[in-house]
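> A structural model of the following input is requested.
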Amino acid sequence: MFVRSLRLRDFRSWSQVQLDLRPGVTIFVGRNGFGKTNLIESLNYLAALRSHRVSTDAALIRTGCDTATAAATVVNRGRELTVEVQITAGKANRASVNGAPSRRARDVVGILRTVLFAPEDLAMVRGEPAERRRFLDELAALAGPRMVAARADYDRVLRQRSALLKTAAAAMRGGGDSAASVISTLDVWDTQLAAFGAQVTAGRIDVVRALSPYVAAEYARLAPHSPPVDLRYRAVVGDEVWPEGDAAADVEYIEAILLERLVSGRRKEIDRGVCLIGPHRDDLDILLGGHVAKGFASHGESWSLALALRLGSVELLRADGAEPVVLLDDVFAELDAKRRIALAAFAESVEQVMVTAAVAEDVPEGISGRRVSVEMIDDPDGSRRSQIVADTNAGGESG
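Modelled structure (predicted):
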């Protein structure tokens, strides 16, 4: 799989750009804040309809504009598809494939598959559970629209149920019809939360089960003298939902457990006014020698674990029959010499790699390819925009 062209309009700092691409390595060089990461972000967004940098799409629209457009032509096994997404603040995104509108934006997920390496990856090991949940959800989303829909539905119900819990305590104290209405409505939301939550949980568990051996192998290669690595999905519903052997997670069983926990924990949730049960509170345990890596692994071990998670993701997608586009966003500046060499060697085996760097010297000598220079220019109206100012292979045009 590779991206043949990328087109942006009013996306982040880019007012307009048309960039022709090809297999191999493309290196975007520019000072911090000049927009090179925005190019990487647009591709990652087209893959999963989620930004790795912000939680809301409105931030992707160029200042002063109402909409942003990102489009990429993807070649996979000789088949060429152009996926385009239009982002509008406060409205549903619109998507198309080869010019034909999609009924739902999420239907384009899976056409492009990417794996992004970034300095923020260290947070997957040393940060909060939300970082690890995001990692699992992004990887699960690459399987196609079904998991994207399940997560969107879960988030919608979670917001509604959480809003009800904030006011439920007062209504319960009042008794009568108000209390009965709260209980009745919670019954409805509990059923939906359990159904969608089970799909999200099962999808994550299946990802962990499939990913774990690849991560273990990659970590052993990066740190051959370190203890072994294992991954374990820790759900608030308890150990009983973790998968056994090679069997896929049982969605119906997880749904029943979730619903039972929601009902039994209702009083506590009403008292606290928050939703305490569900995949929004789960975590991924990254185990190093049987110990949870967060708070245990050294800085070097943590970086090796973060790299192993990304490298393992690439191998997992390859095993599924899809060679992903690998995006390396300013990551070499964060790594020591040993890990830079290991990542550079891995990049040589990938069909298409896109690299960003503040200065060309940050890119190891083992990675060579087309170099594209990005700068920020000032317009007469006082606005600023990114622009490609040099291309060693003359493959790009900017506007």
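> could you use CA atoms for every contact and neighbour count after this?
Fine.
> and the helices in the stretch 101-250 of the chain?
Applying DSSP state H, counting those that start in this stretch to the stretch 101-250 of the chain gives helices spanning 122-126, 129-141, 145-174, 176-222.
> please generate a structure for the following sequence too, so the two can be compared:
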Amino acid sequence: MYVSRLSLTDFRNYPSAEVSLEPGVSIFVGLNGQGKTNLVEAVAYLATLSSHRVASDAPLIRSGAEYAIVRGEVVRQGRRALIEIQIIPGRSNRARLNRAPVSRPRDVAGILRTVVFAPEDLALVKGDPDTRRRFLDDLLVARAPRLAGVRQDYDRVLKQRNTLLKTAQQASSGALRTLDVWDVHLARLGGELLAARLATVEVLRPLVAKAYAQVSPGHHDARIDYRSGTDLGDATSAEDLAARLAAALADRRDEEVRRGVSLVGPHRDDLLLSLGEFPAKGYASHGESWSMALALRLAAYDLLCEDGGEPVLILDDVFAELDAGRRSRLAALVAHAEQVLVTAAVPEDIPAELNGVRYEVAGGEVRRVD
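Model prediction:
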């Protein structure tokens, strides 16, 4: 799998841009603020319909423009597909596949798959649980695109339920019966999301351990585990997990009404990262934290490869953050991927192990350097 062409209209600092790409390594070099990261952000957006840098779409629109358009031609197993996303702030985005409109943008999810390494990845280890939940959910959606709908529906139900809980103390009995309806939806969708998360963690665990050993040989053993705020027992199926969530919702109803917020569900869970016998957060050094973050991304890449088809690897300004040893080992591990997109402020940041086509990025213009 690789992206052969990227076209942008009013995306970030680009009024327009057209970049032809090839399999192998492509390196975008430019000083900070020139737009190199915006290029790879656009590629990742085509895969996930979200940015790895910002939480909302509004910053993606060039100042003064009404919307942005990202187009990418994807080659997968010899077949070409043209994906187009129109990003419209404050409204529903629109998508086209091979120039034909699709009913929902998420219908193009899964055609392109990417794994992004970025400086923000340190938050996977040192940040809040929502960062780790997003990593896990992005991965399970990449593996099974239909789960994008489950994820969105769960977030919608959670928002509606929280709105009702905020007024529940003054609500009528009829309003509380409405809460019963939302409980059913939350438990059902939460059970499906939990089942996918647990299954993904199970297959990801040995891959994380392997990747950490490759990035930091001779150091601690790395481990991941899933921690739920709900007693899941030995449940693994969506149906059994939904039943567990429903029981927990009933048990904590009074507390939720009193506090005005949903206290039960996968939105309260965390992915636990450990090095040896200690949790990585709070105990790992800066270098160890980076190794764990890299191990998570490398494991995600390996898992997607096992599922069928190499994802596009994106290394966004990550080498400048690493010491010489980790820089060299990471480069050696990814150099032979089908397509690797790399950004760097200066050529010296690029390890010798990565040779490929180079592009200069300056002032919103991209020029290939042969």
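> circling back: mean neighbour count and distance to residue 41 of structure 1 for the helices of the stretch 101-250 of structure 1 - can I get that in CSV?
Converted to CSV, those look like this (neighbours: other C-alpha atoms under 10 Å; distance: least, C-alpha to C-alpha, whole Å):
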stretch, mean neighbour count, distance to residue 41 of structure 1
helix 122-126, 21, 18
helix 129-141, 20, 13
helix 145-174, 18, 18
helix 176-222, 20, 23
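> now the ones you listed as JSON lines including distance to residue 254 of structure 1?
JSON lines is the format used below for those (distance: least, C-alpha to C-alpha, whole Å):
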{"stretch": "helix 122-126", "distance to residue 254 of structure 1": "25"}
{"stretch": "helix 129-141", "distance to residue 254 of structure 1": "17"}
{"stretch": "helix 145-174", "distance to residue 254 of structure 1": "14"}
{"stretch": "helix 176-222", "distance to residue 254 of structure 1": "5"}
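> so which of these gets nearest residue 96 of structure 1?
Among the helices of the stretch 101-250 of structure 1, helix 145-174 comes nearest to residue 96 of structure 1, with 14.1 Å by C-alpha to C-alpha.
> what helices or strands is the closest one leaning on?
Judged by 3 or more C-alpha pairs under 8 Å, 6 or more residues apart in numbering; DSSP states H and E, the packing partners of helix 145-174 of structure 1 are helix 129-141, helix 176-222, helix 266-272.
> of those, which is nearest residue 58 of structure 1?
Ranking those by their distance to residue 58 of structure 1 (criterion: C-alpha to C-alpha) puts helix 129-141 first, at 18.9 Å.
> give me the most central residue, structure 2.
Closest residue to the average C-alpha location of structure 2: residue 138 at 4.0 Å, with C-alpha atoms, centre = their mean.
> and for the nearest residue to it once chain neighbours are set aside, the neighbour number?
Residue nearest to residue 138 of structure 2 in three dimensions, not counting chain neighbours: residue 48, with 7.3 Å by C-alpha to C-alpha, 6 or more residues apart in numbering. Neighbour count of residue 48 of structure 2, defined by other C-alpha atoms under 10 Å: 23.
> what's near enough to touch residue 48 of structure 2?
109, 110, 113, 138, 142 (C-alpha atoms under 8 Å, 6 or more residues apart in numbering).
> same thing with residue 259 of structure 2?
Residue 259 of structure 2 makes contact with residue 166 under the criterion C-alpha under 8 Å, 6+ apart.
> that's a strand at residue 297 of structure 1, yeah?
No - applying DSSP: H, G, I helix; E, B strand; the rest coil, one finds residue 297 of structure 1 to be coil, outside a strand.
> what's the match for it in structure 2?
In structure 2, residue 297 of structure 1 lines up with residue 284, judged by TM-score structural alignment.
> residue 277 is in contact with that match, correct?
No - applying C-alpha atoms under 8 Å, one finds residue 284 of structure 2 not in contact with residue 277, separated by 11.3 Å.
> of those two, give the one with the bigger neighbour count.
Between residue 284 of structure 2 and residue 277, residue 284 has the larger neighbour count (other C-alpha under 10 Å), namely 18 against 10.
> grab the nearest non-local neighbour of the counterpart of residue 65 of structure 1 in structure 2.
In structure 2, residue 65 of structure 1 lines up with residue 65, judged by TM-score structural alignment. Leaving aside its sequence neighbours, residue 65 of structure 2 sits nearest to residue 10 (C-alpha to C-alpha, 6+ apart; 6.5 Å).
> from residue 42 of structure 2, how far off is the one you found?
11 Å (C-alpha to C-alpha, to the nearest Å).
> hang on, the earlier thing: what secondary structure does the match of residue 65 of structure 1 sit in?
Strictly by three-state DSSP, residue 65 of structure 2 counts as coil.
> tally of neighbours for it?
Look at residue 65 of structure 2: counted by other C-alpha under 10 Å, it has 13 neighbours.
> so what's the alignment partner in structure 1 of residue 336 of structure 2 up against?
With TM-score structural alignment as the criterion, residue 336 of structure 2 lines up with residue 349 in structure 1. Shown in contact with residue 349 of structure 1 (C-alpha under 8 Å, 6+ apart): no residues.
> in what helix or strand does residue 349 of structure 1 lie?
If you go by DSSP states H and E, residue 349 of structure 1 is not part of any helix or strand.
> hmm, back to that, quick one, which of the helices of the stretch 101-250 of structure 1 gets closest to residue 228 of structure 1.
Among these, the nearest to residue 228 of structure 1 by C-alpha to C-alpha is helix 176-222 (6.7 Å).
> coming back round to it: and the helices of the stretch 101-250 of structure 1: which comes nearest residue 21 of structure 1?
Residue 21 of structure 1 lies closest to helix 129-141 among the helices of the stretch 101-250 of structure 1, at 24.3 Å (C-alpha to C-alpha).
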